[in-house]
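*Asks:* Give me a model of this one.
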Amino acid sequence: MQEFDVLIIGGGPIGIACGLEAKKKGLSYLIVEKGPIVNSLFNYPINMQFFSSSERLEIDDVPFISKEAKPKRNEALEYYRRIVTSNKLNIHLFEKVTKVQKQYQAFLVTTDKNQYLAKNIIVATGFYDLPNKINVPGEDLPKVSHYYKDPHFYASQKLAIVGASNSAIDAALECWRKGSEVTLIIRGPEVGQRVKYWVRPDIINRIEEGSIKAYYNSNVKEIKPTELIIDTQDGEVVLENDFVLALTGYMPNFEFLEKLGIELSEDEKRLPNYNPETMETNINGLFLAGVICGGMETHKWFIENSRIHAPIIMNAIIKKREL
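*Replies:* Modelled structure (predicted):
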């Protein structure tokens, strides 16, 4: 059985940054990723453009050159893939961690393919795997999706999009421009304030001119095969409908964190217990890195402000070894 100083769960940008830092510090390491390199970014919409500029997405001081100031998904995939391959990082792809058991001085990590021993564990799994459900009848119909990929699929269709954040607004504009009849169902009184500043005026103009229909202060009541029933401030409305994109955000895998023994706050934020000076949780030798640290506050941590977690963790591990 292979043994490592550090086993990193998650091969996204921050997991890769942790691998690079471990390699620089001379620590034996393994990154385990259940999908391809930067799996979450791979599953972003095809035409997605980042809010951050390219230099803010850089890791380990490796320059990220993009055609525009704010890179797109395909450029990010190329950037992180080249970092992994050029540095020959020790990463196992399409391998899912199923169980982590704390032993006396190590962790026994079980995946769907193998078992490993590790003195330290870093969880850098992000939050894109589990969608926030709207919990209404019909949500399990084939026409409903919580992920958006390509606008071509919805051309010439009556498309309802639930949500008011970046993912929902990007999808609404792209699909409308490809010929979809788009309706937005927004729980609050306006388009989200965190929508990208160059996109927000666009969607507001499209709504005001009537190109895209928007129902504010509204919620989906029921999804039917050919209809959508919504509760609005003016009463119940029935819409003809072909497809629904419920883009209402995502959450970390709290069940996995709890199985690891990580304490979570009891309020709705579900913040994990960790020391911000070391990123170590209440479990000795178990660290968190990246957006997973924010619990339900998924807007708190990004690539640009969580890159620092990698050196913080490795310095903490080195310091513990020296004691």
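*Asks:* C-alpha only now, for contacts and for neighbours.
*Replies:* OK.
*Asks:* residues in contact with the closest residue to T110 other than its chain neighbours?
*Replies:* Nearest residue to T110 in three dimensions, chain neighbours excluded: K99, at 5.1 Å (Cα to Cα, 6 or more residues apart in numbering). Neighbouring residues of K99 by Cα atoms under 8 Å, 6 or more residues apart in numbering: 109-111.
*Asks:* what about 10 Å?
*Replies:* 107-112, 115, 256, 259-260 (Cα atoms under 10 Å, 6 or more residues apart in numbering).
*Asks:* Against S28, how distant is it?
*Replies:* Distance of K99 to S28, given as Cα to Cα, to the nearest Å: 21 Å.
*Asks:* Next, format the contacts of K99 as a markdown table and append distance to Y80 and neighbour count.
*Replies:* Shown next, in a markdown table, are these (distance: Cα to Cα, whole Å; neighbours: other Cα atoms under 10 Å):
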| residue | distance to Y80 | neighbour count |
| --- | --- | --- |
| F107 | 28 | 23 |
| L108 | 29 | 17 |
| V109 | 25 | 20 |
| T110 | 26 | 16 |
| T111 | 24 | 15 |
| D112 | 25 | 12 |
| Q115 | 27 | 15 |
| F256 | 26 | 14 |
| K259 | 30 | 12 |
| L260 | 28 | 16 |
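*Asks:* want to put them side by side, so please do this one too:
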Amino acid sequence: MFDLIIIGAGPIGLATGIAAKKAGLKYKIIEKGCLVNSLFHYPQHMTFFSTSEKLEIGGVPFVSHNPRPTRAEALEYYRRVQTLWELDIHLFEQVLGSEKQDNNFHIRTSKSVYISRNIVVATGFFDIPNLMHIPGEDLPKVKHYYDDPHLYAFSKVAVIGAANSAIDAALQTYRKGAEVTLIIKENEISDRVKYWVKPDIENRIKEGSVKAFFNAELMEVKEKEVVLRDENGSIRHLENDFVLAMTGYQPDFKFLKKLGVQVEEGFPIYNPSTNETNVAGLFLAGVVCGGMKTNTWFIENSIIHGELVVNQIVERNSISI
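*Replies:* Sure, this is the predicted structure:
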């Protein structure tokens, strides 16, 4: 019998585990992949928007050699957090579902069954890409996850999107020798793009190093070309080797619904003062709380969710006693 099962070993899942350990709760963190699995799948050369101190958890200092930490530094930091706190984590174990019996959750995983009074879902939103729903999207050359720019060297690359992921992919592949074309639905680069990166991409577009179609839409992907509609409504056919569809991601709503969480119009329903969902004893923590608004919650402003949820559990336990 556990006081708390935490689903997800990302930064917020770890922060929740630390809060549970400090409170003396019997807890376990269950993660379907590796430690901080989402961060592991970030592009290899990604730089965080936040400074390192804003990503700190558990009182462990995050020292970066850069003004803003890199993916590699973040992975090293959270490994150090785990080493110091020795949290009870089961990696590469997927939660399949949960049933509530006699006010306790019976949580089925790929390896076992656990009984817990409470659940915290801290699964983020990086698992499921927003699809374009166009012909050819299932071709192998279409990538919804961008990793290493070297793969695209000396190739013709179409990058879809105008936010951080798309702009990073466009600049990094361009600097590795790719011929890059940006296809953007809006009329400008997103204001959410990192402020030190935005002038870079704007200047590359202005000088013609990176081509850009604004107010445009990708209509179809073919083996050797892409088809788009430009701002004048004209159809263009461009030679193409790869499509990087940086169209964003969404939480696993199917999994949330399987747990009984109410989801309405792309947003999980929960009480923001407690983070408890419509299922008593089932809480949300981290960026999953934002639903389709993936720019609402980040690591730095949702770290507080762990202590918020644990305080609720401790308070209820003390009242019941």
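*Asks:* Quick check: TM-score for this pair?
*Replies:* After superposition, the two chains reach a TM-score of 0.98 (TM-score structural alignment, normalised by the length of the second structure), with 318 aligned residues with a Cα RMSD of 0.8 Å.
*Asks:* And the residue nearest to T110 of the first structure, what's its match in the second structure?
*Replies:* By TM-score structural alignment, K99 of the first structure lines up with G97 in the second structure.
*Asks:* quick one: which helix or strand includes that match?
*Replies:* Remark: G97 of the second structure resides in strand 95-101, with elements defined by DSSP states H and E.
*Asks:* Also R108 of the second structure?
*Replies:* Counting by DSSP H and E, R108 of the second structure is part of strand 104-109.
*Asks:* Please apply the same query to G13 of the second structure.
*Replies:* G13 of the second structure belongs to helix 11-22, assigned by DSSP H and E.
*Asks:* Where in the first structure does stretch 279-299 of the second structure fall?
*Replies:* Using TM-score structural alignment, stretch 279-299 of the second structure pairs with 283-303 in the first structure.
*Asks:* Near A164 of the first structure, how many other residues are there?
*Replies:* 26 (other Cα atoms under 10 Å).
*Asks:* what about the one in the second structure that sits across from it in the alignment, is that helix, strand or coil?
*Replies:* Aligned by TM-score structural alignment, A164 of the first structure pairs with A162 of the second structure. The three-state assignment at A162 of the second structure reads coil, by DSSP: H, G, I helix; E, B strand; the rest coil.
*Asks:* wait, doesn't A162 of the second structure sit right on T181?
*Replies:* No - taking contacts as Cα atoms under 10 Å, A162 of the second structure lies outside contact range of T181: 11.7 Å.
*Asks:* Need the overlap of contacts for those two.
*Replies:* In contact with both A162 of the second structure and T181: A170, using Cα under 10 Å, 6+ apart.
*Asks:* would you list every one of the helices in the stretch 101-250 of the second structure?
*Replies:* 164-175, 198-207 (DSSP state H, counting those that start in this stretch).
*Asks:* Of those, flag the one that's most buried.
*Replies:* helix 164-175 (a mean of 22; mean count of other Cα atoms under 10 Å).
*Asks:* Reformat the helices of the stretch 101-250 of the second structure as a markdown table; add distance to E137 of the second structure.
*Replies:* Shown next, in a markdown table, are the helices of the stretch 101-250 of the second structure (distance: least, Cα to Cα, whole Å):
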| stretch | distance to E137 of the second structure |
| --- | --- |
| helix 164-175 | 17 |
| helix 198-207 | 26 |
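*Asks:* Relative to the first structure, which residues correspond to whatever helix or strand comes next after the helix holding G13 of the second structure?
*Replies:* Next in sequence after helix 11-22 of the second structure, counting helices and strands by DSSP H and E, comes strand 27-30. Aligned by TM-score structural alignment, strand 27-30 of the second structure falls on residues 29-32 of the first structure.
*Asks:* Name the residues of that stretch that are buried.
*Replies:* 29-32 (16 or more other Cα atoms under 10 Å).
*Asks:* Nearest to I212 of the first structure among those?
*Replies:* I212 of the first structure has its nearest neighbour among the buried residues of stretch 29-32 of the first structure in V32, at 42.6 Å by Cα to Cα.
*Asks:* Next, count neighbours for E258 of the first structure.
*Replies:* By other Cα under 10 Å, the burial measure for E258 of the first structure, its neighbour count, is 12.
*Asks:* and what of V288 of the second structure?
*Replies:* So V288 of the second structure, with other Cα under 10 Å, has 27 neighbours.
*Asks:* okay but it is in contact with G124, surely?
*Replies:* Yes - between V288 of the second structure and G124 there is a contact at 4.6 Å, judged by Cα under 10 Å.
*Asks:* Need the overlap of contacts for these two.
*Replies:* 250-252, 294, 297-298.
*Asks:* which pair in those residues spans the largest distance?
*Replies:* D252 and F298 (16.8 Å).
*Asks:* rewinding a little: against G290 of the second structure, how distant is the match of K99 of the first structure?
*Replies:* In terms of Cα to Cα, G97 of the second structure sits 22 Å off from G290 of the second structure.
*Asks:* same deal with P43 of the second structure?
*Replies:* 22 Å.
*Asks:* These two: which has the busier surroundings?
*Replies:* G290 (21 against 18).
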